[in-house]
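In: Provide a 3D model corresponding to the input given below.
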Amino acid sequence: MSYIKAGQDANGEDIKLHYTDQGKGAVVVLIHGWPQSHEAWTYQLGELPKHGLRVVAYTRRGFGNSSKPFEGYDYDTLADDLKAVLDTLNLQDVTLVGFSMGGGEVARYMSRHGGARIARVAFVSAVTPYLLKTDDNPDGVDKSTFDDIQENIAKDRFDFLQTFGKQFYGEGALSKPVSQAVLDWSFGMASLGSHQATVACGHSFAETDFRPDLASIRVPALVIHGADDKTVPIKNSADRMRQHLPHATYIVYDGAPHGLFITEKDKFNRDLIDFATGTDLRGGQTQDS
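Out: Purely as a prediction, here's the structure:
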């Protein structure tokens, strides 16, 4: 396994991030969502390198085979971890892709580190611009929704993860977008995360306001979201990104759930390859597909 050092924990132990580096060419860095690991990008890691792209994916601290410190799950620290990946591998002109919680790392990195090394950014099913409903964010999600998540994690984290996985991929009484094997695989990934990381990251993505961070982004941007996303509803996220990234290309996948990198993998891979290679995606306008 390959690891990158990202500072030290409170006890002076090195924090190591598990990563993979595939292919040659223009660089794409993939940031996974909560509560999985970089292994979630399996269909992208298997396809993008075939198209002249070097693909780097790493696992956030606290999850998968990365170090699991007790602290350090705020977005400033997570953005610094991303910087460690980019600096250690000396990556340049990067297409930075954040899925779900990972969209927050993209936004915070761009403001905190001045967008260094980044050529373009993509927000996929992302939690940006600000999920929590507050007085100055009336279109957010009510706090009770996030309180329920934390309560269910505390009660039985593994049962929560199984239920969450079904919603993640849009499974319902009459809808089976993925196999039981995919659900089992996803559960296995999520169960490797530490309890503390799962809890703390749940607070971070729910409660962090990324609106000031988005104002710093000047590079080409892509926003992709599923119209039927029940995990990060489009009305609370991507629909509002238009206010903050008016220059971005917006693509809505009709009928797609949160985990569209699996359920819509062929379409998603094509769009991501086009974006990373500099293709003007669909004229830079909002599109349904």
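In: can we go C-alpha only for contacts and neighbour counts from here?
Out: Noted.
In: Just give me the neighbour total for residue 223.
Out: 24 (other CA atoms under 10 Å).
In: That one should be in a strand, yeah?
Out: Yes. The assignment for residue 223 is a strand, going by DSSP: H, G, I helix; E, B strand; the rest coil.
In: How much space separates residue 190 from residue 221?
Out: Taking CA to CA, to the nearest Å as the measure, residue 190 falls 29 Å from residue 221.
In: again with residue 155
Out: Here residue 155 is placed at a distance of 39 Å from residue 221 (CA to CA).
In: Next, the second sequence, to be compared with the first:
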Amino acid sequence: MGYYISIEEDVKIYVEDLNPGCNNVILFLHGWPGSHELFEYQFNQLPKLGFRCIGLDQRGFGKSDKPYSGYDYDRLSDDVRAVIEVLQLKNITLVGHSTGGAIAVRYMARHRGYGVSKLVLCAAAAPSLIQRPYFPYGIKREDVENIINGTYTDRPAMLQNFGNMFFYQYITEGLSKWFFRLGLQAASWSTAAVAKTWLGEEKLFDDMCEIKVPTLILHGIHDKVCLFSLGKALNQGIRNSKLIPFEFSGHGLFYDEQDKFNKELVEFIK
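Out: Model prediction:
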């Protein structure tokens, strides 16, 4: 079932809550520029196995409200805290994909892992999406600048180009259109604002050192968005973490190798 949670006076977050009677909870944080619907192929299967799957649409994306501001990692992680508190969730597994993974890392540091017993980072945009003088493993700064410029000048073309590099294995025309539609659901200002966050000082090197819970890192070796080297850096920086490479996946590993993704997730949680 779906419902809205008020996190600020004028901001409501949309939440999809499947199998709400179950105590084995997985909270999914989607990547840019999608919504909770990106995890459709997990929601199809995991509730059958006894898991309560909760997917929230971050502010500015999907069905959530789209304020003009509030898109830094601190505010987005505070939104996650609000959802966890309102739903009174405990001992959950927090799953973050791409930018959702970066938000999850900030949440674990900023809120000291409140309510979370296990963490899963898949193709996470952390500890830094872009290359920096002391971190040469991300994508080039100008690649993100092109995304921002494209958002302001021709957002549909930008989204189409991004979709073309999201998956590694062949996808149908229908799935390509589906992914494109998810991107269009977001507001253009929130789409650009989160991309600008990648360019700023929102780096997560210190944050990942604060993670205390068992952590599973899933990363496609063909990822063109969050390069596989980011997964290696997270594995080195997070104590009690395990990195599992996905040999036939790009950025959309939850679809490219969905059976393996679901299997590794279930085995980690049990």
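In: follow-up on the earlier one: more neighbours: which of residue 155 and residue 221 of structure 1?
Out: Under the criterion of other CA under 10 Å, the comparison of residue 155 of structure 1 against residue 221 puts residue 221 first, with 22 against 11.
In: ok, now which ones touch the more buried one?
Out: Neighbouring residues of residue 221 of structure 1 by CA atoms under 8 Å, 6 or more residues apart in numbering: 120, 121, 122, 123, 245, 247, 248, 249.
In: In structure 2, what residue corresponds to it?
Out: Aligned by TM-score structural alignment, residue 221 of structure 1 pairs with residue 215 of structure 2.
In: next one: residue 244 of structure 1
Out: Matched by TM-score structural alignment, residue 244 of structure 1 corresponds to residue 237 in structure 2.
In: Quick one: neighbours of its match, just the number.
Out: Count around residue 237 of structure 2 with other CA under 10 Å applied: 18.
In: swap in residue 16 of structure 1?
Out: Count around residue 16 of structure 1 with other CA under 10 Å applied: 23.
In: Could you look up the SS state of it?
Out: For residue 16 of structure 1, the assignment made with three-state DSSP gives strand.
In: Counterpart of it over in structure 2?
Out: Checking TM-score structural alignment: residue 16 of structure 1 goes with residue 12.
In: my read: that match touches residue 4, true?
Out: Yes. Using CA atoms under 8 Å, residue 12 of structure 2 is in contact with residue 4, at 5.9 Å.
In: list residues touching both of the two?
Out: Joint contacts of residue 12 of structure 2 and residue 4 (CA under 8 Å, 6+ apart) are residue 64.
In: quick one: contacts for the match of residue 16 of structure 1?
Out: 4, 5, 6, 59, 64, 65.
In: Kindly report the same for residue 131 of structure 1.
Out: With CA under 8 Å, 6+ apart, residue 131 of structure 1 has these contacts: 140, 141, 205, 206, 207, 208, 209, 236, 237.
In: Tell me which residues are up against stretch 100-109 of structure 2.
Out: For stretch 100-109 of structure 2, contacts defined as CA under 8 Å, 6+ apart pick out 29-32, 73-74, 76-78, 80-81, 94-96, 113-114, 121-127, 204, 207-208, 210-211.
In: Helices of the stretch 151-289 of structure 1, start to end?
Out: 180-191, 195-207, 211-214, 238-244, 260-263, 265-276 (DSSP state H, counting those that start in this stretch).
In: No further questions, thank you.
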